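Student: Everything below, folded, please.
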Amino acid sequence: MTSRYPAIAADITALFAERDTHAVEVAVLQPADPFLDMAGEDLRRRIFLTESETGKTLCLRPEFTIPVCLDHIASQAGTPRRYSYLGEVFRQRREGGNEFFQAGIEDLGDRDTAAADARSLADAHALLSLVLPGQPLAITLGDQTLFEAVLAGLGLPRGWRMRLARAFGSAPMLEAALADLANPPRNNQLSGPVATLVLDGDAEALAAHIAAGMEEAGLS
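Tutor: Next comes the predicted model:
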């Protein structure tokens, strides 16, 4: 390990080796679109963006999961397979540094979901016990599928369901989304039906609604 790594880095990589993982390295500079597609535009203000000579939007890696999974797909590696990583990630934050280390395991392709979930909890507990010796640890479980089912049952527009689902597991993000939902910004430029279709993200129905209005007004 180089001097840039934390002192406990060697112990972390040894733990990963004991837990039957394949250590991977990920390029620091990554395509930005996969991160924005998965995490939404809210992430844009928290990552460091740049542009290539060809106009492609790039960013300093804000986390490891997406690039590790993309590399797995590109390599056409078989599953089940477990990857481990340790390295710097870069995010703009209101408090603390913008560069910090992230360590983790991506456990891919095990058809026994319950066993994979239990193994992931055991991996996380082992890692935290290593870096926080003597500290009492507690585990809180949640189910995003159940949360998304509740959102669907509420009949919320698709755009709001997606935003709330992305906030699952983060109390600050969820509180901010609920505050916006309780007091939606007013936009006098959109009629009621159009505003509803925009919030729902139904591009096909929105196009049909606009086309009908144009035809009624005699516009080509």
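Student: only C-alpha atoms for contact and neighbour calcs from this point on.
Tutor: OK.
Student: List the buried residues for the helix or strand where residue 179 lies?
Tutor: Assigned by DSSP states H and E, residue 179 belongs to helix 171-182. Within helix 171-182, the residues scored as buried using 16 or more other CA atoms under 10 Å are 173, 174, 177, 178.
Student: got CSV for those, with distance to residue 57 too?
Tutor: As requested, the buried residues of helix 171-182 are exported to CSV (distance: CA to CA, whole Å):
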residue, distance to residue 57
173, 25
174, 28
177, 27
178, 31
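Student: ok, so of those, who is nearest residue 208?
Tutor: Distance to residue 208, by CA to CA, is smallest for residue 177 among these, at 29.4 Å.
Student: which of the buried residues of helix 171-182 lies closest to residue 214?
Tutor: residue 177 (34.5 Å).
Student: The closest one touches residue 161, doesn't it?
Tutor: No - at 10.2 Å, residue 177 does not count as touching residue 161 under the criterion of CA atoms under 8 Å.
Student: Please give the structure of this sequence too, so both can be compared:
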Amino acid sequence: MLKSQGVLAGDEEHVGFFHETYFDYLFARSFLTTGRDVHDFLADSGQHLFRRAQTRQILEHLAGTDRDRFRQTTTRLLASTRIRSHLHDVITTVLTRLDATPADWSAVEPFAWGASPVARNARRLPALPARFDAADHDGRWERWLAAAETVDAAFAELLIAARHGTGRSGQRSWYAPTSAPPPSGEGGSSASWRGPSRPASSTWPST
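Tutor: Here you go, the predicted structure:
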């Protein structure tokens, strides 16, 4: 009722008052027009909970209007120890909602396999249907599955991708694994295990 009357706005996961959502949108537009630095603003502002909606609106507006600046801003925020975890969560949530290009994934890939606090959330991104193809460019999944330092984490994310069941093409994915990498000490280390190979054909196989 309230949503149909325009009092509330939101989606299945987030609901808020329309005037608050609109205010945050206007704030984001005004903020970016001034050319102010997003990182410095957040780091010096106290980072209270109401900054979450403003951060989301700023990033979504940037993603739609200036993709290069969006990538630069996102990577700086994720890398910063001055930005609190609840805002890092907002950033990765925004990333999950956007269709990604290979350049988008390349910008955040270092966080996925590092030891930073945002690594776990960043590592989940390539398993999402909207981001799998972007992360998969240049045979990256095969590289992660073949490298000792990334194979275990990559295989866990590959299982999640397999559960989604489809690539962006809408066909059954080639990447559904049939076996896990062997545990260390049982028939060889996981580093020696090779993941599923992508077919030579450019057409995704159907099942």
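Student: Quick TM-score on the pair, please.
Tutor: Superposed pair, TM-score by TM-score structural alignment, normalised by the length of structure 2: 0.25. Supporting alignment: 94 aligned residues with a CA RMSD of 5.9 Å.
Student: out of the buried residues of helix 171-182 of structure 1, which one sits closest to residue 37 of structure 1?
Tutor: Distance to residue 37 of structure 1, by CA to CA, is smallest for residue 173 among the buried residues of helix 171-182 of structure 1, at 17.3 Å.
Student: Please identify the buried residues of the helix or strand that contains residue 26 of structure 2?
Tutor: Taking DSSP H and E as the criterion, residue 26 of structure 2 maps to helix 18-33. Within helix 18-33 of structure 2, the residues that count as buried by 16+ other CA under 10 Å are 21, 24, 25, 27, 28, 31.
Student: I'd say the second one and residue 61 touch.
Tutor: No - contact between residue 24 of structure 2 and residue 61 fails when scored by CA under 8 Å: they sit 10.8 Å apart.
Student: quick one, what contacts the residue nearest to residue 105 of structure 2 when sequence neighbours are not counted?
Tutor: Excluding the flanking residues, the one nearest residue 105 of structure 2 by CA to CA, 6 or more residues apart in numbering is residue 135, at 5.7 Å. By CA atoms under 8 Å, 6 or more residues apart in numbering, the contact list for residue 135 of structure 2 reads 102, 105, 106, 126, 141.
Student: Neighbours of the third one, how many?
Tutor: Read it as residue 106 of structure 2. Residues lying near residue 106 of structure 2 (other CA atoms under 10 Å) number 14.
Student: that older thread, tell me the most packed of the contacts of residue 135 of structure 2, by neighbour count.
Tutor: residue 126 (25 neighbours).
Student: all strands of structure 2, in order?
Tutor: 8-10, 15-17 (DSSP state E).
Student: Report all helices and strands that the last one contacts.
Tutor: The reference is to strand 15-17 of structure 2. With contacts defined as 3 or more CA pairs under 8 Å, 6 or more residues apart in numbering; DSSP states H and E, the packing partners of strand 15-17 of structure 2 are strand 8-10.
Student: counting contacts, what elements does the strand it packs on pack onto?
Tutor: When contacts are defined as 3+ CA pairs under 8 Å, 6+ apart, strand 8-10 of structure 2 packs onto strand 15-17, helix 18-33.
Student: give me that answer again for 6 Å
Tutor: strand 15-17 (3 or more CA pairs under 6 Å, 6 or more residues apart in numbering; DSSP states H and E).
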